[in-house]
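Trainee: sequence plus the predicted model coming up.
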Amino acid sequence: MAVNPAPVAVSRPAAQNMPALKRVLETIRADSCPYSFNFHMHTAHSDGQLQPEDLIEQAIAIGLKGLAITDHHSVSGYRIAQQYLDDWKWRSSSRRGSSSNTCQSVPYLWTGVEINADLLGIEVHILGYAFDPAHPCLQLYLQHRAVQGNAYQAANVITAIQKAGGLAVLAHPARYRRSPIDLIQAAAHLGIDGIETYYAYNNPNPWKPSPSQTEQVQKLATHHQLLSTCGTDTHGLNLLQRL
């Protein structure tokens, strides 16, 4: 059963609370997304269509408990979304304090990013969560473009995310030109924290994880003792769909 990621006493901002996120990911199931949690979505600050403010409005309307915006090589959309969410919470609190009895759930927003990397000679995408976006190790990866050279190697991307206090996750492992068996094994060997187990590879409507790929990736996650994430990989105007 999914749990609410209640904040705990930590010195880092809530969006960088990696232990809280890890506890949530330990509960993720096939039905966690898209109505309870969504850890893969894009805004107009990379290759998505939603403005960050509109994304947060949808997340609130859907009733999401937790989410992360994973724009490509950028956290500018996240920053706007975080400010908007903070303002929304303040306005909501003021309304409740004055006259309204309505109490909408407030989603928990973690930092997020999607970074291109080389793994076994092919390009993959690595998701980062709950990291410090100001950490020096990540600055090269947050310039709105893919990197080259040694920094492009998956080992270095994973290390940078983890040094910044975050979790590194291999995105949609069954979408690449190499077997997820090979890729997940290689990523696990490099110390990755998790894999995107629940993903809709053929963009069904309504959204649901692809059964055959999910079964395979689930087994690999268990075998390699990796966390599982879920996400719609939204690029359009609806958080409940990929496109």
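Mentor: Okay, I see it.
Trainee: CA atoms for contacts and neighbours, from now on please.
Mentor: Noted.
Trainee: what's in contact with the longest helix belonging to the chain?
Mentor: Identified as the longest helix of the chain according to DSSP state H is helix 76-98. With C-alpha atoms under 8 Å, 6 or more residues apart in numbering as the test, helix 76-98 has contacts from 43-45, 51-53, 55-56, 69, 71, 102-103, 106, 109, 111-112.
Trainee: the structure to be compared is supplied as follows:
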Amino acid sequence: MTITNANQASVYDLHSHTKASDGILTPAQVVQRAVDNLVDVLAITDHDTVKGLNEAHQYIQDKNLSIRLINGVEISTLWKNTEIHIVGLNIDIDDSQLDVFLHHQEQCRIERALQISQKLKKVGIENAYENARNYAQGDIVSRAHFARFLVDNGYAKDIKRAFKKYLGKSGYAYVAPKWSTIDEAINIIHQAKGQAVLAHPSRYDFTATKMQTLIHYFKEQGGDAMEVSQSRQTLEALKLLAHFANKFDLLASQGSDFHDLNNYLDLGKTQPLPTNVKPIWYNWST
């Protein structure tokens, strides 16, 4: 397999996060960083919210930037007791059913955050929810915000250790999520006239067999595409995901999953898609 830029004369980054969910930068700052990194097409895909998109569009308009911004969201789902993320691209952010759905997801996040805070209190960490909220610009309070609070206040050495000791499945304060199902996420994305993309499929610590089972299930539910080029992957992983995209007749997407400069790949820095996959943007209007 040849890895070249043949599939993409432009630079695409179709998975990124802002302070509207658990990113470090504001929507305007993410747009500017994408421009500085020569990204031509950017999707902002905050977790279970579209509240950062208006600011991003306004910034592009005010600065008269040529970058194309794709309306996106990353929806949290549960499949076989594992949290699976589904990205929606080219969604109508004014769709009323999408608004109701995301409000429900937001309420689930709030309930989970409060339960995490109660568990942290039992191990001597007071006011964790209030402190985590200080790290969140928007309404979304995630485990990433708790992790930053824990690191900054000396309860963990770094983000990875914060998850291992407190927030991950084996941690003191782990709370199982109550997310939507994969088919619900796909349906709401389609309702909002978008394309449903299986996010970072090789990041779920699955065997190749279980990953195929997930991808097959996603396709059966009406999924449109899967991320093939993603953050923190080897060339072999890229080739394997390209193989699965073709095997299950899915379009190929790519994205840095940018949150910050310390723990994630920078905007626009993923490997180009292999030439033997069909990119998700193949029929997008210019």
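Mentor: Yep, that arrived. Values in this document were obtained by computation on a predicted structure and should not be read as measured data.
Trainee: and the contacts of helix 76-98 of the first structure, which of them are buried?
Mentor: For these, a neighbour count by 16 or more other C-alpha atoms under 10 Å gives the buried set as 43, 45, 51-53, 55-56, 69, 71, 106, 109, 111-112.
Trainee: just the residues you listed: which are in strands?
Mentor: 109, 112 (DSSP state E).
Trainee: list the contacts for the residue positioned nearest the centre of the first structure?
Mentor: With distances taken as C-alpha atoms, centre = their mean, Phe39 lies nearest the centre of the first structure, 3.1 Å away. Neighbour list for Phe39 of the first structure: 66-70, 229-232 [criterion: C-alpha under 8 Å, 6+ apart].
Trainee: same thing but at 6 Å, please
Mentor: Residues near Phe39 of the first structure by C-alpha atoms under 6 Å, 6 or more residues apart in numbering: 67-68, 230-231.
Trainee: how about His125 of the first structure?
Mentor: Applying C-alpha under 6 Å, 6+ apart, the residues near His125 of the first structure are 115-116, 171.
Trainee: tell me the SS of it?
Mentor: Under DSSP: H, G, I helix; E, B strand; the rest coil, His125 of the first structure falls in the strand class.
Trainee: return the residue of the second structure aligned against it.
Mentor: Mapped onto the second structure by TM-score structural alignment, His125 of the first structure lines up with His85.
Trainee: and the gap between that match and Ile186 of the second structure?
Mentor: Counting by C-alpha to C-alpha, to the nearest Å, the gap between His85 of the second structure and Ile186 of the second structure amounts to 11 Å.
Trainee: same question, Pro201 of the second structure
Mentor: In terms of C-alpha to C-alpha, Pro201 of the second structure sits 16 Å off from Ile186 of the second structure.
Trainee: ok, which stretches of the first structure are strands?
Mentor: Going by DSSP E, the first structure shows strands at 37-38, 66-68, 108-110, 112-119, 122-129, 167-170, 194-198, 227-230.
Trainee: counterpart of Leu220 of the first structure over in the second structure?
Mentor: Going residue by residue (TM-score structural alignment), Leu220 of the first structure aligns to Phe244.
Trainee: neighbours of its match, how many?
Mentor: Phe244 of the second structure is flanked by 20 other residues according to other C-alpha atoms under 10 Å.
Trainee: and what of Pro136 of the first structure?
Mentor: Pro136 of the first structure has 11 nearby residues by other C-alpha under 10 Å.
Trainee: that one -> the second structure?
Mentor: By TM-score structural alignment, Pro136 of the first structure lines up with Ser96.
Trainee: please apply the same query to Ala61 of the first structure.
Mentor: By TM-score structural alignment, Ala61 of the first structure lines up with Asp36 in the second structure.
Trainee: in contact with that match, which residues?
Mentor: Contacts of Asp36 of the second structure by C-alpha under 6 Å, 6+ apart: none found.
Trainee: hang on, the earlier thing: got TSV for the strands of the first structure, with distance to Gln82 of the first structure too?
Mentor: Shown next, in TSV, are these (distance: least, C-alpha to C-alpha, whole Å):
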stretch	distance to Gln82 of the first structure
strand 37-38	16
strand 66-68	10
strand 108-110	7
strand 112-119	11
strand 122-129	14
strand 167-170	19
strand 194-198	23
strand 227-230	21
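Trainee: so which of the ones you listed is nearest Gln213 of the first structure?
Mentor: Across these, Gln213 of the first structure has its closest neighbour in strand 194-198 (8.3 Å, C-alpha to C-alpha).
Trainee: what's the residue mapped onto Ile75 of the second structure from the first structure in contact with, if anything?
Mentor: Using TM-score structural alignment, the equivalent of Ile75 of the second structure in the first structure is Ile115. Shown in contact with Ile115 of the first structure (C-alpha under 6 Å, 6+ apart): 72-73, 125-126.
Trainee: try 10 Å
Mentor: Residues in contact with Ile115 of the first structure (C-alpha atoms under 10 Å, 6 or more residues apart in numbering) are 70-74, 124-128, 141-142, 144-147, 152, 154, 157-158, 161, 170-171.
Trainee: drop anything exposed from those residues.
Mentor: Judged by 16+ other C-alpha under 10 Å, buried ones among the contacts of Ile115 of the first structure: 70-74, 124-128, 141-142, 144, 146-147, 152, 154, 157-158, 161, 170-171.
Trainee: of those, which belong to helices?
Mentor: 154, 157-158, 161.
Trainee: one step back: from Arg33 of the second structure, how far off is the match of Leu220 of the first structure?
Mentor: For Phe244 of the second structure, the distance to Arg33 of the second structure (C-alpha to C-alpha) stands at 32 Å.
Trainee: what of Leu198 of the second structure?
Mentor: When Leu198 of the second structure is compared with Arg33 of the second structure (using C-alpha to C-alpha), they lie 25 Å apart.
Trainee: next one: Lys19 of the second structure
Mentor: Distance of Lys19 of the second structure to Arg33 of the second structure, computed by C-alpha to C-alpha: 14 Å.
Trainee: who touches both of those two?
Mentor: 25, 27.
Trainee: thinking again about what came up before, which one of the strands of the first structure lies nearest to Thr27 of the first structure?
Mentor: Among those, strand 227-230 comes nearest to Thr27 of the first structure, with 8.7 Å by C-alpha to C-alpha.
Trainee: how big is the offset of the closest one relative to the second structure?
Mentor: Once fitted to the second structure, strand 227-230 of the first structure is off its aligned match by 0.8 Å on average (mean C-alpha distance after the TM-score superposition for the first structure).
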